[in-house]
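Enquirer: Have a look at this prediction, sequence included:
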Amino acid sequence: MDLDEIYQEIQEILRKQLALIIGTGSSISVDFAFGMGALESHLKSVIPSVIIGDNQAESEWKLVLDNLNRKIDFENSLNVVKSGFLLESIIVETGKHVAKVNYQNISKISIGEIPIIALFERLKNALSYTNPIIDIITPNYDLIIENALSHCDLDYNDGFYGGVQKKFDWAQSEQLFNRLENNSKTGKIYPKVYPHIRLHKVHGSLNYFVKSDNVYRNDSLSYFENIKDYERFIITPGETKHKRIVENRHFYREMDNAIDKAQTYLFVGYGFNDIDIDKKICQNINQVSRRAIIVTKDLIGNAKSILSENPEIIAISDNYKGGALISYKGKELEHNKPIWQIDEFANEIL
């Protein structure tokens, strides 16, 4: 199969019901400080002084550091955390770090220096009243996707509705995108769904907060370090993450539905190291009716094993020669352009 055939294959696949899964690689393209490595460094520098005097927290944090020194990845290293105080400290400091990096890049973000905008501009043309919804699923805490969508004049629904302090309710929020149209031939009125993106931030967000066991979105509080009576709704890596997801399963129900409805999965800068997302999608990828495309710098996490088990997936990664490596059906093809970068991918192929 040559490049033209692969291009045609990608274009055809992306015409089907689409779900995008966007990982931290997309945010790193704006600033490396959005990456897990930078967050790990931040937590290493601040957590010891935050938890000083709490024996359980100090003991568990030492175990986390021991795991990291043994080259265990960040997520699995945090599995030892049981202390509520340590967990809360990690959540607070994670929020501070992401807020700081997001704020430092606010000028760049606001003028549209976001590579994934090139992809969103192409996908905008795929939305219509007959194909009104594209789902985006992301574990990212930052607000880059929201800014990129807004820059493209793409309306999005993240499950919240209301004024400054938005309440979480997918059914209510979807009502904002329902329209009543008058059929000029029959004279009957019928409902239509206004084209939009559905954004599923499955691990929370910089602008999501918990108060009295309810999840709210309040953009005006995004960059504050501490807000009285509010807790950031951020689900950090580690075993405690799974407990919080189970406790807030209603928050993720629409993500599950989006994964089931999709016929095509496009992974952008995604590392395949998040079992909560991966397990659901991998159950579907091996079905004949479903296809997947991976666009990323490196095939890390479980990506290589998933690709090996599902050779019908098209994977595009960095060949470290200034171009890209395309893996498809057990074969590899070199490309002289860096189409593993999402803006290059969109401009070259879509």
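Expert: It's in.

Enquirer: When you work out contacts or count neighbours from here on, use the C-alpha atoms and nothing else.
Expert: OK.

Enquirer: Run a quick neighbour tally on the residue lying closest to Ile259 once chain neighbours are set aside.
Expert: Closest residue to Ile259 apart from its sequence neighbours, by CA to CA, 6 or more residues apart in numbering: Ile281 at 6.4 Å. By other CA atoms under 10 Å, 18 other residues sit near Ile281.

Enquirer: how close does Ile281 get to Asn273?
Expert: As for Ile281, its distance to Asn273 is 13 Å (criterion: CA to CA, to the nearest Å).

Enquirer: Which strand or helix spans the residue nearest to Ile259?
Expert: helix 275-285 (DSSP states H and E).

Enquirer: How about Met310, nearest residue that isn't a chain neighbour?
Expert: Careful, residue 310 is Asn and not Met. Asn286 (6.3 Å).

Enquirer: pretty sure that neighbour is touching Pro311, no?
Expert: No: between Asn286 and Pro311 there is no contact under CA atoms under 8 Å: 9.5 Å.

Enquirer: Could you name every residue contacting both of these two?
Expert: Common neighbours of Asn286 and Pro311, using CA atoms under 8 Å, 6 or more residues apart in numbering, do not exist here.

Enquirer: Test my guess that Gly238 contacts Asn79.
Expert: Yes: applying CA under 8 Å, one finds Gly238 in contact with Asn79, separated by 4.2 Å.

Enquirer: And here is the other one:
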Amino acid sequence: MSEQVLDKISKQAQEYYKNTPVIILGSGASAAFGMSGMWMLAQHLIKNIKVDDLSESEQSSWSIFCQLLNDGVDLETALHDVHLSPVLTNRVVSSTWELLAPEDVKVFNRSFNEPTLFPLGKLLKHMFRSTAKELNIITPNYDRLAEYACEQEGIHHYDGFSHGYKGHLVKKNHLSCLRQVNIWKVHGSLGWFTNNNKVIMSLGIMDSIPSGLNPLIVTPGIEKYRSTHKEPYKTIIHESDDVMDKATSYLCVGFGFNDDHIQTKLVNRCANDDAAVIIITHKLTDAAKEFILNRNAERYLAIESSSNDGKSIIYSSLIKEAIEVDGDYWSLNGFLNFIM
């Protein structure tokens, strides 16, 4: 029975894949490489941000914020419910960078001696065996793992900036290239900074935040919606929206359907325009399950890990009920077996 189902699922995956899906990378895609998630970030902020030099009202708001986190409230909700001053917000941004940047560099250093470290690179290389000249990745992640995956396979990538030691904002056709992967980072990147004159730049691998610069990453919560009306986010989100509107299929890797900037477009394209979606992740979030099980998408394939080691649970618009099968098809490496 499972062999018949796997054959059907494999054909379904290939059918969606042949339409050159837009790849959506969520936090789960980075967690597979040891990058800290929201809970680890919350603990880091509580431990490392000092407020002794701030006003009483700022100290009070920070105390309330930390208490919410200690009570089990998720980071995004806490940042939405408690108004933090610009000074505190900047400290949250800097502390976030200081946690994630070394983790990002650690993965980069691994890649020197692990030439097949990034299955995403293998996927992109395979996708370029078609007539496609341009591929698109959309991600709320700050890390540069997608960029490293491109470089693993010698693929040119564009993230809104020119290449070089100090990149500046340019259009995606700034360079003429036979094949290009566009990486739309809707919440910023560990390599993006702005100086005191609000000049935006992209820098290479840094071991600390350069003096006089501020990281350009958007924190969760209400600040996310304020900041994304500014550059470079405004242009990046506009471009990613166009990409989402034109696509007929999507491949979500570790995406939890908890980010409004991406989720709203994705849900509506699948519900109203018959777009197809593939979701692979360690564990489907409640939001992801609601999306597929309430039949908001007519054409979907979702795969998560099973509680039984070495097995996966498959949800498909082609089968009535979820089924457990042998194999780790929920991981990107495992999923590649369906399409290669």
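Expert: Yep, that arrived. Here the structure is a predicted model, which means the values were calculated and not measured.

Enquirer: circling back: any idea how far the residue nearest to Ile259 of the first structure lies from Arg244 of the first structure?
Expert: Distance of Ile281 of the first structure to Arg244 of the first structure, given as CA to CA: 20 Å.

Enquirer: cool, Lys321 of the first structure as well?
Expert: Counting by CA to CA - Lys321 of the first structure and Arg244 of the first structure are separated by 43 Å.

Enquirer: Please identify which of those two sits among more neighbours.
Expert: Between Lys321 of the first structure and Arg244, counted using other CA under 10 Å, the more crowded position is Arg244 (15 against 12).

Enquirer: Please identify the helix or strand for the more buried one.
Expert: Going by DSSP H and E, Arg244 of the first structure is part of helix 239-247.

Enquirer: which bit of the second structure covers the next helix or strand along the chain from that helix?
Expert: Remark: after helix 239-247 of the first structure, the chain's next helix or strand is helix 253-261, criterion DSSP H and E. Aligning helix 253-261 of the first structure against the second structure (TM-score structural alignment) gives residues 238-246.

Enquirer: Next, the mean deviation of that stretch compared to the first structure.
Expert: Following the fit onto the first structure, the mean deviation recorded for stretch 238-246 of the second structure is 1.1 Å by mean CA distance after the TM-score superposition for the first structure.

Enquirer: Can you check which part of the second structure the helix holding Ile281 of the first structure sits on?
Expert: Going by TM-score structural alignment, helix 275-285 of the first structure sits over residues 260-270 in the second structure.

Enquirer: Mind listing residues that contact that stretch?
Expert: Contacts of stretch 260-270 of the second structure (CA under 8 Å, 6+ apart): 186, 237, 241, 244-245, 257, 275-277, 291, 296-299.

Enquirer: Let's have those in TSV, adding neighbour count.
Expert: Shown next, in TSV, are these (neighbours: other CA atoms under 10 Å):
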residue	neighbour count
Val186	25
Ile237	21
Asp241	17
Met244	22
Asp245	15
Phe257	22
Ala275	23
Ala276	26
Val277	26
Phe291	17
Asn296	17
Ala297	23
Glu298	19
Arg299	20
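
Enquirer: any chance of the residues you listed in JSON lines, plus secondary structure and distance to Lys320 of the second structure?
Expert: Shown next, in JSON lines, are the contacts of stretch 260-270 of the second structure (DSSP: H, G, I helix; E, B strand; the rest coil; distance: CA to CA, whole Å):
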{"residue": "Val186", "secondary structure": "coil", "distance to Lys320 of the second structure": "35"}
{"residue": "Ile237", "secondary structure": "helix", "distance to Lys320 of the second structure": "36"}
{"residue": "Asp241", "secondary structure": "helix", "distance to Lys320 of the second structure": "32"}
{"residue": "Met244", "secondary structure": "helix", "distance to Lys320 of the second structure": "28"}
{"residue": "Asp245", "secondary structure": "helix", "distance to Lys320 of the second structure": "29"}
{"residue": "Phe257", "secondary structure": "coil", "distance to Lys320 of the second structure": "23"}
{"residue": "Ala275", "secondary structure": "coil", "distance to Lys320 of the second structure": "20"}
{"residue": "Ala276", "secondary structure": "strand", "distance to Lys320 of the second structure": "17"}
{"residue": "Val277", "secondary structure": "strand", "distance to Lys320 of the second structure": "17"}
{"residue": "Phe291", "secondary structure": "helix", "distance to Lys320 of the second structure": "16"}
{"residue": "Asn296", "secondary structure": "coil", "distance to Lys320 of the second structure": "15"}
{"residue": "Ala297", "secondary structure": "coil", "distance to Lys320 of the second structure": "14"}
{"residue": "Glu298", "secondary structure": "coil", "distance to Lys320 of the second structure": "13"}
{"residue": "Arg299", "secondary structure": "coil", "distance to Lys320 of the second structure": "13"}
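
Enquirer: Considering those residues, which is situated nearest to Glu15 of the second structure?
Expert: Nearest to Glu15 of the second structure among those is Ala276, at 9.4 Å by CA to CA.

Enquirer: Please name the nearest non-neighbouring residue to that closest one.
Expert: Nearest residue to Ala276 of the second structure, sequence neighbours excluded (CA to CA, 6+ apart): Ser249, at 4.5 Å.

Enquirer: Alright, I will stop here.
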